[in-house]
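A.B. asks: Got a predicted structure plus its sequence, pasted below:
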Amino acid sequence: MTTVEEQVSEYYNKLLKRNAGEPEFHQAVAEVLDSLKIVLGKDEHYADYGLIQRLCEPERQIIFRVPWVDDKGNVHVNRGFRVQFNSALGPYKGGLRFHPSVNLGIVKFLGFEQIFKNSLTGLPIGGGKGGSDFDPKGKSDAEVMRFCQSFMSELQRHIGDQTDVPAGDIGVGGREIGYLFGQYRRSSNRHESGVLTGKGLTWGGSLVRTEATGYGCVYLTDEMMKEHGDSLDGAKVIVSGSGNVAIYAIEKAQQLGATVVGFSDSSGWVSTPGGVDVELLRDVKEVRRERVTAYVAESEGATYHSDGSIWDLEADVALPCATQNELDGNHAETLVANGVKYVAEGANMPSTPEAVEVFRAKGVHFAPGKAANAGGVATSALEMQQNASRDSWTFEYTDERLKEIMTTIFRNSADTAAEYDREHDYVTGANIAGFKKVADAMLAQGVI
């Protein structure tokens, strides 16, 4: 009779062959399966009815051509994706990413993570993800509009407020969501506001949605620190990135009394020993769409670095909020040596497996992205609730709902880890807590 370890290993090897050339997807599945060995050893019924195999296979994978015309009249062709991974808990929910690195493997990794992230929120939403290898950087508003209209001309066939509800992600902000929604409305002849989230406030959007992922990451970090007798008040914090998630993580951390000592973008990183001027950073990145060097030019005490790493800074807390696999094992060793005690992932899988192992071995308290990054999708689901009831909530009420959800996610992750004799292992706790809710729904609904 084969052991649980052997069964999981055999399945994972089949998955590698079946999904060749998709390393990010392999990495995401491997992390979850490692946690599920513990569940299968204790609750054997989760091995029945091909549950693990079905969980790792998307319900639907859509790939399509996106032709568009630039301002000079040249035709370009990009590739669009939507992976509808699991709808056991509700309609597919997950963002759209526009970035040159986007391919099927990355979209599958993001969609797979989304299943558990959405489950952890406690809200009735399934997991999905999408995007394109289109790069909005350097494009005019008119070019971005024409691309979004072409992209939505195909995507609109596959989405709906009871089917699949996309949102934004890297490269897809308020401008892109506006163009996408306009084309959807034109194509469908319906003002179906619940079909996209992250909309403008005057046409179905929700207060706090812009801030939600960054705020949520900080709320969960604060809960994790309280669990160990610490607080963000007076702490030094590193935040990688300077996009939407990073900006609002910086803002909330400083509101709670922390000093953010550094942030970054793809061109380099900035040391800010006296803290970050959030209004200036927002103006540079969101309004002017410039590099972090523009921030340094206008800020006293900030210094720009094109070499080394933002993870070389000394701090108490690190919040990787840029992109996948940005923080490796060497970076993790440096962070530990420089005094970091807490790490929470504001991005999707920004820490490599080697980095996570370093944090575990050195006693650093680590919150994975599927827990710490869930604030954005949680508030998207709150936007869906407001759309369904034709209602609009105040900033304070929505922010309080977000904080409650993030507190509950941390508590469920911590309690589940303790239940399976992995106290303070928040990776295992989040994976198992997210898995069990989805798995119970799948088993109840039959083999489909």
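C.D. replies: That came through fine.

A.B. asks: CA atoms for contacts and neighbours, from now on please.
C.D. replies: OK.

A.B. asks: residue ranges for the strands of the stretch 1-150 of the chain, please.
C.D. replies: In the stretch 1-150 of the chain, the strands defined using DSSP state E, counting those that start in this stretch lie at 60-69, 75-86, 92-98, 126-132.

A.B. asks: which of these sits most buried?
C.D. replies: Ranked by mean neighbour count, those are led by strand 126-132 with a mean of 30 (mean count of other CA atoms under 10 Å).

A.B. asks: also this one, for the comparison:
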Amino acid sequence: MVLPHEPEFQQAYNELVHALEDSTLFTQHPQYKKVIPVVSIPERIIQFRVAWENDNGEIEVNNGFRVQFNSNLGPYKGGLRFHPTVNLSILKFLGFEQIFKNALTGLSMGGGKGGSDFNPKGRSDAEIRRFCVAFMRQLARYIGADTDVPAGDIGVGGREIGFLFGAYKQMQNNFSGILTGKGLTWGGSLIRPEATGYGLVYYVEKMIEKASNGKESFKGKRVAISGSGNVAQFAALKVIELGGTVVSLSDSKGAIISQTGITVEQIAEIADAKIKHKSLEQIVEQSVKAFSGANSVEYLAGVRPWTKVGQVDVALPSATQNEVSGEEAKVLVEAGVKFVAEGSNMGSTKDAIDVFEAARPTGVWYAPGKAANCGGVAVSGLEMAQNSQRVQWTSEEVDTKLKTIMTECFEACYETAVKYAASKDAHALPSLLKGANIAGFIKVADAMFDQGDVY
């Protein structure tokens, strides 16, 4: 399959296919080859016009999308993204990744993704509410608790989920769990905001334990994190809780570096300011008390953190796709990184992945986003379960279930890699890249055979 007009989707497709072909899966089970051309085409793509009124009383028009990619394991499940870069290539890549990510959680969820090229930055609450109502007016007929359950993503946080849910409820006269990431008083789950970041760290915790035969943990590790949104914030907080030192965070305009470690108080300042769409540069300048003296940080405009952090043990790309280049990967390896796990979807370019995979014999271990960041959608699945039962579990219950899911996800990736992609180098760690892709693919493929989608 060659799709030059859909580069992001092509990259995600190539990653899966190369991982499968560079293993013994098709040798041991040749029937699985039949699945690839079927699973790679969405079951349905919905595109619609979103016309809405801005604060000046003028009509603005955006493109809306929902890619319902695969429903063999359950209702379509995947976020809505509001960002000016949104197009079908990006949503198809995200939806394709979501199929296998959701499979790795062990929960009953298919894969989908959606969103709009609407940019919420600089918009008033009233404009965002009117846009969400117009967007849901078009989307409502295609979703449902047993059909398709969207969630948030970039540009769609708790405020937007609230507006979207309220619009759906009024249009359909139906209070059901048709969105996840809801408010705690109306069907949301505890730990959902923290889930992707926490889950990422729980996954890496298992990587560190396995690589060191249980002798090491996050304690004393220097951890570089990109991004400063939900995933990065909670990953950083969990790393600090486990005894690690967070040396960086970033946004689209630059990065902050702290050799002594970013503090919990600084993360709280960033979290509050990011809701108002402030940049890290503005936050550092305006929150003088939190970012001065012994807690001062270095702000670097126009750069990502990877080449600026110095010696580092763990790297967690948690911003957006393709945020680690091949050259940056080389710098990280030279800086001593041993564990790289993606909090973002497809956070590393193919060149970067090749660098990390080539360094496995020297003890560098890379985990793709479809495994390492599946904690967010896992807790979305737990939110769906709570909605179905009309109950709410405690934070401890949800966190325990999340940790169990991430542990089982890691073990599935590890064991599948050993079974189907054993390294020729006896000293090399198994490829979690191959393990994650193969394990997720097998689960979806078996369901497609069982249901007659492939025969």
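C.D. replies: Yep, it's here. Treat the numbers as computed from the prediction; the structure is a model and nothing was measured.

A.B. asks: Any idea what the TM-score comes out to?
C.D. replies: The TM-score (TM-score structural alignment, normalised by the length of structure 1) is 0.94; 428 aligned residues with a CA RMSD of 1.1 Å.

A.B. asks: thinking again about what came up before, quick one: closest of the strands of the stretch 1-150 of structure 1 to Gly160 of structure 1.
C.D. replies: Gly160 of structure 1 sits nearest to strand 92-98 of all the strands of the stretch 1-150 of structure 1, at 9.5 Å, using CA to CA.

A.B. asks: if I look at the aligned residue in structure 1 for Gly197 of structure 2, how far off is Pro368 of structure 1?
C.D. replies: Matched to structure 1 by TM-score structural alignment, Gly197 of structure 2 sits across from Gly214. Distance of Gly214 of structure 1 to Pro368 of structure 1, computed by CA to CA, to the nearest Å: 14 Å.

A.B. asks: now swap in Leu104 of structure 1 and tell me
C.D. replies: 23 Å.

A.B. asks: which ones are touching Asp135 of structure 1?
C.D. replies: If you count contacts by CA atoms under 8 Å, 6 or more residues apart in numbering, Asp135 of structure 1 has them with Phe98, His99, Pro100, Gly171.

A.B. asks: nearest spatial neighbour of the third one, skipping sequence neighbours?
C.D. replies: Pointing back at Pro100 of structure 1 there. Asp133 (4.2 Å; CA to CA, 6 or more residues apart in numbering).

A.B. asks: So the one you found sits against His99, correct?
C.D. replies: Yes - when contacts are counted by CA atoms under 8 Å, Asp133 of structure 1 is listed as touching His99 (5.0 Å).

A.B. asks: what's the neighbour count on the residue nearest to Pro100 of structure 1?
C.D. replies: The local packing of Asp133 of structure 1 (other CA atoms under 10 Å) involves 18 other residues.

A.B. asks: Tell me which residue of structure 2 lines up with it.
C.D. replies: Aligned partner of Asp133 of structure 1 by TM-score structural alignment: Asp117.

A.B. asks: Distance check, its match against Val231 of structure 2.
C.D. replies: Counting by CA to CA - Asp117 of structure 2 and Val231 of structure 2 are separated by 22 Å.

A.B. asks: cool, and Glu97 of structure 2?
C.D. replies: Distance of Glu97 of structure 2 to Val231 of structure 2, computed by CA to CA: 18 Å.

A.B. asks: So which elements touch the longest helix along structure 2?
C.D. replies: The residue-count maximum for a helix in structure 2 (DSSP state H) belongs to helix 395-420. Counting by 3 or more CA pairs under 8 Å, 6 or more residues apart in numbering; DSSP states H and E, the packing neighbours recorded for helix 395-420 of structure 2 are helix 88-105, helix 195-211, helix 369-372, helix 375-389, helix 432-450.

A.B. asks: Mean deviation, the third one versus structure 1?
C.D. replies: Going back to what we said before, that points to helix 369-372 of structure 2. Aligned to structure 1 and superposed, helix 369-372 of structure 2 gives a mean residue distance of 0.3 Å (mean CA distance after the TM-score superposition for structure 1).

A.B. asks: cool, the first one as well?
C.D. replies: On superposition with structure 1, the average gap between helix 88-105 of structure 2 and its aligned counterparts reaches 0.3 Å (mean CA distance after the TM-score superposition for structure 1).

A.B. asks: what span of structure 1 lines up against that helix?
C.D. replies: Counting by TM-score structural alignment, helix 88-105 of structure 2 sits on residues 104-121 of structure 1.

A.B. asks: just how off-centre is the matching stretch within its chain?
C.D. replies: In terms of CA atoms, centre = their mean, to the nearest Å, the centre of stretch 104-121 of structure 1 is set 8 Å apart from its chain centre.

A.B. asks: ditto for stretch 242-262 of structure 1
C.D. replies: For stretch 242-262 of structure 1, the distance to the chain centre is 17 Å (CA atoms, centre = their mean).

A.B. asks: same question, stretch 353-366 of structure 1
C.D. replies: Centroid separation for stretch 353-366 of structure 1 versus its chain: 20 Å, with CA atoms, centre = their mean.

A.B. asks: What are the buried residues along that stretch?
C.D. replies: Going by neighbour count (16 or more other CA atoms under 10 Å), the buried part of stretch 353-366 of structure 1 is Pro353, Glu354, Ala355, Val356, Val358, Phe359, Val364, His365, Phe366.

A.B. asks: Show me the strands in the stretch 201-350 of structure 2, by range?
C.D. replies: 222-225, 245-251, 254-257, 298-301, 314-316, 339-341.

A.B. asks: Would you tell me which of these gets closest to Cys374 of structure 2?
C.D. replies: strand 339-341 (11.5 Å).

A.B. asks: so who does the most centrally placed residue in structure 1 touch?
C.D. replies: Nearest to the mean C-alpha position of structure 1, by CA atoms, centre = their mean, lies Asn348 at 4.3 Å. Contacts for Asn348 of structure 1 (CA under 8 Å, 6+ apart) come out as Leu110, Glu113, Thr323, Gln324, Gly369, Lys370, Asn373.

A.B. asks: Pipe those residues into JSON lines and attach neighbour count per row.
C.D. replies: Output for the contacts of Asn348 of structure 1, formatted as JSON lines (neighbours: other CA atoms under 10 Å):
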{"residue": "Leu110", "neighbour count": "27"}
{"residue": "Glu113", "neighbour count": "27"}
{"residue": "Thr323", "neighbour count": "17"}
{"residue": "Gln324", "neighbour count": "18"}
{"residue": "Gly369", "neighbour count": "25"}
{"residue": "Lys370", "neighbour count": "28"}
{"residue": "Asn373", "neighbour count": "30"}
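
A.B. asks: Out of those, which comes closest to Arg185 of structure 1?
C.D. replies: The shortest gap between Arg185 of structure 1 and any of those belongs to Leu110, at 26.7 Å (CA to CA).

A.B. asks: The closest one: what's its closest spatial neighbour, skipping adjacent residues?
C.D. replies: Excluding the flanking residues, the one nearest Leu110 of structure 1 by CA to CA, 6+ apart is Lys129, at 6.2 Å.
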